[in-house]
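A.B. asks: With the sequence up front, the predicted model follows.
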Amino acid sequence: MQTTPVLPRQAAAPARRTVRRFGLPTATALVMGNIIGGGIFMLPAAVAPYGTVSLLAFAVLTVGAIALALVFGKLARRNPRTGGPYVYAREAFGDFAGFLSAWSYWITTWVSNAALAVAAVGYLDVLLPIQHSLPLTIGAALVLQWLPALANLAGTRYVGAVQVVSTVLKFIPLALVAIGGLFFFDPSKVGPFDASGSGWLGGMSASAAILLFSYLGVESAAMSAGEVRDPERNVGRASVLGTVGAAVVYLLGTLAVFGTVAHTQLVHSTAPFTDAVDAMFGGSWGGTAIAVAALVSMTGALNGWTLLAAQAPYAAARDGLFPSVFAVQRRGVPVYGVLISVGLASLLTVLNFASGAKGAFEILVLVTSFTATVPYLLSTAAQLYWLIRGEADRVSRGRLARDAALGLGAFAFSLWLLAGAGYAAVYQGVLFLFAGILVYVWMAGRRARAA
């Protein structure tokens, strides 16, 4: 019988003294800032056609996201290395599973950064009309990508500072709408519970498909575990605190908009938070205020995702599964990982604007909804693998049952994320995923020849 050798913990990674620069507040800000991007400013209008049943979908999704966050915390306690999902998949299932996790996550990060920059230009146009000029539009999108990249290249200390500041700045206007809206809440403006008429279960599932990807980023602290102080404790805490904080903002913000903007207006709104601010305080300054908040939010998300775009290939490169250039690190940041990822995102952005192929770009963005869930599934499967293998024999039966239920719940949540991506995204995502096999074959062949 042929058996697969089990890799010893951290055996493939050389020893390295790491200066842990992220405390619990910074790690929490990284998680919360990456989860809350620019999508929150459109979420209330996107789910309004389904009615207030979408709030129930929010609650269910939050439970699943917290379960996933707890699983990442447990896995980080076992192996607190930078790379998060890649590290967990490789340790449990070997090099190939680890490579697929890293490759899939890397695609997600830099394509998502291109999408964030394109969306941010739309909000920037509210403040500085630039979209009448293609060169100005492209230049603004590139600046929005490279400023966070420069912050990353300056070192993890600056990444953390930018992330904390941007999270606080984005939280203030969102909290203003979320909390202030409760004082202007008008029940007569709230739409029906099941506005779609498809039954509450159908409405909840349909709205959940839209909301599912609002929680991408829950793995952010685990991905940067090598830079987090006391990662065995702080990664799990930061993951849960950041997820809960984002969920509170999402839920209260959506509820406030539901209660301040008439349902018939909300279903056709292109700027629901702007409409809510105008309804609460009058005037027409809501568009400017929300545009500023959206820009801050997206810039913070770009800052955090730029770091994650470098961390996934960095961990794989240290194990010989990605080209070695990705393993070069300075000031706690993989320098070439940042440059290559931002360069690819910039190229995709320029091609999008220059060709006008917005349909093709949207397809690429949709693919990331699939590629993001592959590392989640492999990570939760790794947690279940360690439980089944018997490493949990030393813990009580009650704790074992709790950990098993948590792992199964997180796995089910990841499958739900995958199902919500849709058939087209899964089909094309599989093509993107397996295209990386050529890279794996090249690196594996070089290792075998060297050996």
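C.D. replies: All right, it came through fine.
A.B. asks: make it CA atoms for all contacts and neighbour counts henceforth
C.D. replies: Fine.
A.B. asks: pretty sure Gly429 contacts Val367?
C.D. replies: Yes. Contact criterion C-alpha atoms under 8 Å: Gly429 and Val367 qualify, at 5.0 Å.
A.B. asks: How much space separates Ser346 from Met223?
C.D. replies: 23 Å (C-alpha to C-alpha, to the nearest Å).
A.B. asks: quick one: which of those two has more around it?
C.D. replies: A direct count of neighbours by other C-alpha atoms under 10 Å for Ser346 and Met223 places Met223 higher, at 29 against 24.
A.B. asks: Comparison target below:
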Amino acid sequence: MDKNPARPHRMGLIALTAMTASNMMGSGVFMLPATLAHIGSISVWGWAATFLVVLGMALIFNKTNALYPRSGGIIATIHACFGPFIGLQMTLFYWLSTWTGNCALLLASVGYLSVFFPVLHTPLYATLTSIVLLWISVFFGLRGARLVGRTQLVTGGCMILVILSVGLLGWGHFDIRLYQASWNVSGQSDRHAIVAAAVISMWGFLGIESGSVSFSQVVNPRRTIPLATLLGLSITGLCYVSSVSVIMGILPHSALESSASPFADCARLLWGTMAGRMLSAAVVIACLGAVPGWQILQTEVPRAAAGSGLLPAIFARTNRFGVPWVALLFTAGLMTLVLLMTLSANLQSQFTTIITLAITASLFPYAFSVLSLPGLMLITRYPRLTAVYAYSALSGVIFVFIAIALLSGQSQALLCGMLLQLITLPLYLFSLVRRRRLGNATPQQGGDAHLSTLTKELL
């Protein structure tokens, strides 16, 4: 049970809303205009489709959290519904998506830093700078959720400042002819272009589950998490609509496609060099401020998995601020390797490679998590059949969207997903051996007991 001394390190509604919105936007709002430029302004329909799907996911996550509030969020519910083996697989997938996504945040911040230091356009220097920033953020992350929450308020303010300055004031310079000229430059049909844009746009909403995963770090989670999730999603959706589209109607397509700092380039075109530098500085602060928020996710997941016996117990070891420091240092090491291994000819290419990996890794646990709610309702014989049918239908629609997104994704990303699934086989055997040595029940028995307890709680 939580003791009073730990409470001062928890987040309230405002801090959790800021963290949720910051986690979703992060580098998404600042780099996706350039990434989507390869498809064209038709991507606005991809944004719309993705937003509706993510809204449905938010409703499902909130309902699941109300019925099954546990540390670990969607991963904990997947484990309860589908058992320990699927739970282990989805833990690794989700864990991969959180820390690879953090790599993209670091690259985005370096992209805007290149406005001040042109040498960062060199891929090697950009990657080394990202690694230095990573380990600086690890130092702050070790100080606990309270410091992270306060940081999110400041950096979130910088994020909103940048978005409002371009997303609102920029409409006065919007050129509809420029926007229409790059409507679909993907070389594919409109339908395929919209699907491709929807898949990439999913990156902009990764982190919708931030609140539920951070259950143990939140004050009054039953009330705070649903409100923070919906508020954070609303803020994020408005920011995307007001900024990404307007940039596509201001910057020429060729300039936007190769840009490493689209917001800064837009501000520089509208208001001069100084404005571009000021916005670049604000974006760097916003992106770096989002990194510790993602660090909470990338440590909470392995901590919850270690608590249920799926990962070694050392990942649950915490410092005096309640931070799983072993998990944090371990994932930081993995992030360093990924940044070095994805070195590309330019920053935009490296960024696209990493977000493709992050999106693919996140779609698998999202698919299982949306099916977990109707599954738990059936397992626990939820009395309101109308709600069961409604959430089952909603889960089915979202599942179809995720399946289409996976099938339309890059083959290399799918190959990585299959390899990760194979890796879980020996890891699962390791968990069996560990449980046997500790004299515990087998994972399957443990899962049955877990569901039995859950049924009693909900009934």
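C.D. replies: Looks like it came in fine. Remember, it's a predicted structure, so these values are computed and weren't measured experimentally.
A.B. asks: Okay, helices next: where are they in the stretch 151-300 of the second structure?
C.D. replies: 176-181, 190-201, 210-213, 221-248, 253-257, 262-271, 273-307 (DSSP state H, counting those that start in this stretch).
A.B. asks: Can you tell me which of those helices is most buried?
C.D. replies: Ranked by mean neighbour count, the helices of the stretch 151-300 of the second structure are led by helix 210-213 with a mean of 29 (mean count of other C-alpha atoms under 10 Å).
A.B. asks: whereabouts in the first structure does it align?
C.D. replies: When the first structure is aligned by TM-score structural alignment, the counterpart of helix 210-213 of the second structure is residues 220-223.
A.B. asks: Could you list the residues in contact with that stretch?
C.D. replies: Under the criterion C-alpha atoms under 8 Å, 6 or more residues apart in numbering, residues 27-28, 30-31, 34, 72-73, 76, 80, 82-85, 228, 235-236, 238-239, 308, 311-312 lie in contact with stretch 220-223 of the first structure.
A.B. asks: need the contact list for the equivalent of Phe85 of the second structure over in the first structure.
C.D. replies: Taking TM-score structural alignment, Phe85 of the second structure has Phe96 as its aligned residue in the first structure. Applying C-alpha under 8 Å, 6+ apart to Phe96 of the first structure gives the contacts 90, 440.
A.B. asks: The helix or strand where Phe96 of the first structure lies vs the second structure, average offset?
C.D. replies: Phe96 of the first structure is located in helix 95-127, with elements delineated by DSSP states H and E. Once fitted to the second structure, helix 95-127 of the first structure is off its aligned match by 2.2 Å on average (mean C-alpha distance after the TM-score superposition for the first structure).
A.B. asks: burial measure for the nearest residue to Asn319 of the second structure once chain neighbours are set aside, as a count.
C.D. replies: Among residues not flanking Asn319 of the second structure along the chain, Trp325 sits closest, at 6.3 Å (C-alpha to C-alpha, 6 or more residues apart in numbering). With neighbours defined by other C-alpha under 10 Å, the count for Trp325 of the second structure comes to 24.
A.B. asks: counterpart of Trp325 of the second structure in the first structure?
C.D. replies: Following TM-score structural alignment, the counterpart assigned to Trp325 of the second structure within the first structure is Val335.
A.B. asks: and what of Gly289 of the second structure?
C.D. replies: Per TM-score structural alignment, Gly289 of the second structure is aligned with Gly300.
A.B. asks: which ones are touching its match?
C.D. replies: Going by C-alpha under 8 Å, 6+ apart, the list of residues near Gly300 of the first structure reads 33-34, 37, 148, 162-163, 166-167.
A.B. asks: Okay, it and Leu344 of the first structure: tell me how far apart.
C.D. replies: 19 Å.
A.B. asks: Redo the helices of the stretch 151-300 of the second structure as JSON lines? Include distance to Ile160 of the second structure.
C.D. replies: Shown next, in JSON lines, are those (distance: least, C-alpha to C-alpha, whole Å):
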{"stretch": "helix 176-181", "distance to Ile160 of the second structure": "24"}
{"stretch": "helix 190-201", "distance to Ile160 of the second structure": "19"}
{"stretch": "helix 210-213", "distance to Ile160 of the second structure": "19"}
{"stretch": "helix 221-248", "distance to Ile160 of the second structure": "8"}
{"stretch": "helix 253-257", "distance to Ile160 of the second structure": "21"}
{"stretch": "helix 262-271", "distance to Ile160 of the second structure": "12"}
{"stretch": "helix 273-307", "distance to Ile160 of the second structure": "9"}
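A.B. asks: Isn't Ala301 of the first structure up against Ala29?
C.D. replies: No. Assessed by C-alpha under 8 Å, Ala301 of the first structure is found out of contact with Ala29, at 10.4 Å.
A.B. asks: corresponding residue for Ser54 of the first structure in the second structure?
C.D. replies: By TM-score structural alignment, Ser54 of the first structure lines up with Ser43.
A.B. asks: That match contacts Leu36, doesn't it?
C.D. replies: Yes. Counting by C-alpha under 8 Å, Ser43 of the second structure does reach Leu36; the two are 6.8 Å apart.
A.B. asks: Between those two, which contacts overlap?
C.D. replies: In contact with both Ser43 of the second structure and Leu36: Ala197, using C-alpha under 8 Å, 6+ apart.
A.B. asks: If you count surrounding residues, which of those two has more?
C.D. replies: Taking neighbours as other C-alpha under 10 Å, Ser43 of the second structure and Leu36 compare with Ser43 leading, 27 against 23.
A.B. asks: for that one, what are its contacts?
C.D. replies: If you count contacts by C-alpha under 8 Å, 6+ apart, then Ser43 of the second structure has 36, 193-194, 197-198 around it.
A.B. asks: Please repeat the previous calculation with a cut-off of 7 Å.
C.D. replies: 36, 194, 197 (C-alpha atoms under 7 Å, 6 or more residues apart in numbering).
A.B. asks: again, but for Leu30 of the first structure
C.D. replies: So Leu30 of the first structure contacts 163, 220-221, 304 (C-alpha under 7 Å, 6+ apart).
A.B. asks: Trace it over to the second structure, please.
C.D. replies: Match for Leu30 of the first structure (TM-score structural alignment): Met19.
A.B. asks: what's the helix or strand for its match?
C.D. replies: helix 13-36.
A.B. asks: Could you check which residue of the second structure pairs with Val164 of the first structure?
C.D. replies: Aligned partner of Val164 of the first structure by TM-score structural alignment: Leu153.
A.B. asks: All set now, cheers.
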